[in-house]
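1. I'd like to go over a predicted model; first the sequence, then the structure.
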Amino acid sequence: MPKASTLTKKGKPLSSYTGTEDQHSVYLMHQLRLMSARYPLLAYVYHVPNEMNVGDWAAEKEEIGRLEQALGSRKAAYSASSMRRRRVARLRKQVAKGVKRGVPDYHLSASRGGYVSLYVELKVDRNTLSEEQLAYAAFAVSENNLVAVAWDWSRAAEVFEWYAGLPKEGPISLPAIPKVRWLNAIPPEKWKSPPPP
């Protein structure tokens, strides 16, 4: 099975690559596709669209700046207003379709080790859980789901690999994986603390 360290970007192992959460997500799904040859269950991991991200706001700001230079501030203001209306319309459409804030990024709906399913929230850098994420995690844990927060895509891949190798029945002990916090194993008041080293 290929290891996370075999994936490279510009000659540097991706496991040591610090990028955006979107980049980590792409690397994670690529690694899971590779690992599904050994663990077919991993082909059923899916991403939950939960960010309520309705566009790249930084890119929109840049576009507004270009419009101001090209058209003058009055016409650019009208175009910027139009862009904001489209952004709000996309957000409303996502809400109407049932997209919810706080749902962990990845889900594997397979029971293993006595748990109903596995949720993994992927974070980068020193990000912590939002209030919505804390609330959903508390619900998921109360319903006997295993919930992990991983601060690196390669660590999230390790979580999925470990879970896929478990027997259906428990009890199990949770492994110590660097940069991973198992929310089932610690009291809720510690869930929002900074990431482990």
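-> Sure thing, it's come through.

2. C-alpha only now, for contacts and for neighbours.
-> Noted.

3. Which secondary structure elements does the longest helix seen in the chain sit against?
-> Within the chain, and with DSSP state H defining each element, the longest helix by residue count is helix 73-96. Applying 3 or more C-alpha pairs under 8 Å, 6 or more residues apart in numbering; DSSP states H and E, one finds that helix 73-96 contacts helix 57-71.

4. let's bring in a second model and compare:
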Amino acid sequence: MANRTEDQIQQAVIRWSQQASVREMFPQLALLYHIPNERKCTPQQGARLKRMGVKSGVPDLHLPVARGVYHGLYLEMKTEKGRVSANQAWWLERLRENGCCCVVCRSWEDAAHTLVTYLTEGRADDRERN
């Protein structure tokens, strides 16, 4: 399906990861979670969330499973033409410096491939460095 939003792509990744056949092969996907940093809220709610530790640019999905040389996997979801912001690039680089695998994915298929490769081979093609 062309012209999917980032939300739609990410929801498709989660639906894929929750399939019984996928979970049977990769039970670690039960640990895959979304980091809710997007905000549509009042200024007061935004200030409260910031005090609670919400930070701009943190990647969308995290799989806290060590593989190979990595401590965990972070996925930043983008549309085909979506751009990584300066804050997102900063986070991706800091996480890489600290032993995490970080990948920008532009489709649910791309994310699924990344997750499978990471879980089976302990690596992921880091296709997009910023």
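-> It's in. If you're wondering where the values come from, they're calculated on a predicted model, not measured in any experiment.

5. TM-score for these two?
-> For this chain pair, the superposition-based TM-score is 0.88 by TM-score structural alignment, normalised by the length of structure 2; 128 aligned residues with a C-alpha RMSD of 1.7 Å.

6. circling back: got the buried residues for the longest helix of structure 1?
-> Within helix 73-96 of structure 1, the residues that count as buried by 16 or more other C-alpha atoms under 10 Å are 76-77, 79-80, 83, 87, 90-91, 94.

7. Do you have the strands of structure 1 handy? List them.
-> In structure 1, the segments counted as strands under DSSP state E are 8-9, 12-13, 46-47, 106-108, 118-122, 146-150, 180-182.

8. Where in structure 2 does the first one fall?
-> Residues of structure 2 matching strand 8-9 of structure 1 are absent, with TM-score structural alignment as the criterion.

9. what do you get for the fifth one?
-> Mapping strand 118-122 of structure 1 onto structure 2 (TM-score structural alignment) gives residues 73-77.

10. Can you tell me what residue 40 of structure 2 aligns to in structure 1?
-> With TM-score structural alignment as the criterion, the equivalent of residue 40 of structure 2 in structure 1 is residue 54.

11. Touching, its match and residue 91? I think so.
-> Yes: taking contacts as C-alpha atoms under 8 Å, residue 54 of structure 1 lies within contact range of residue 91: 5.6 Å.

12. residues making contact with the longest helix of structure 1?
-> Under the contact criterion C-alpha atoms under 8 Å, 6 or more residues apart in numbering, helix 73-96 of structure 1 has outside partners 52-55, 60, 64, 67-68.

13. For these, give me JSON lines that also has neighbour count.
-> Conversion of the contacts of helix 73-96 of structure 1 to JSON lines gives the following (neighbours: other C-alpha atoms under 10 Å):
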{"residue": "52", "neighbour count": "15"}
{"residue": "53", "neighbour count": "13"}
{"residue": "54", "neighbour count": "15"}
{"residue": "55", "neighbour count": "13"}
{"residue": "60", "neighbour count": "15"}
{"residue": "64", "neighbour count": "20"}
{"residue": "67", "neighbour count": "19"}
{"residue": "68", "neighbour count": "17"}
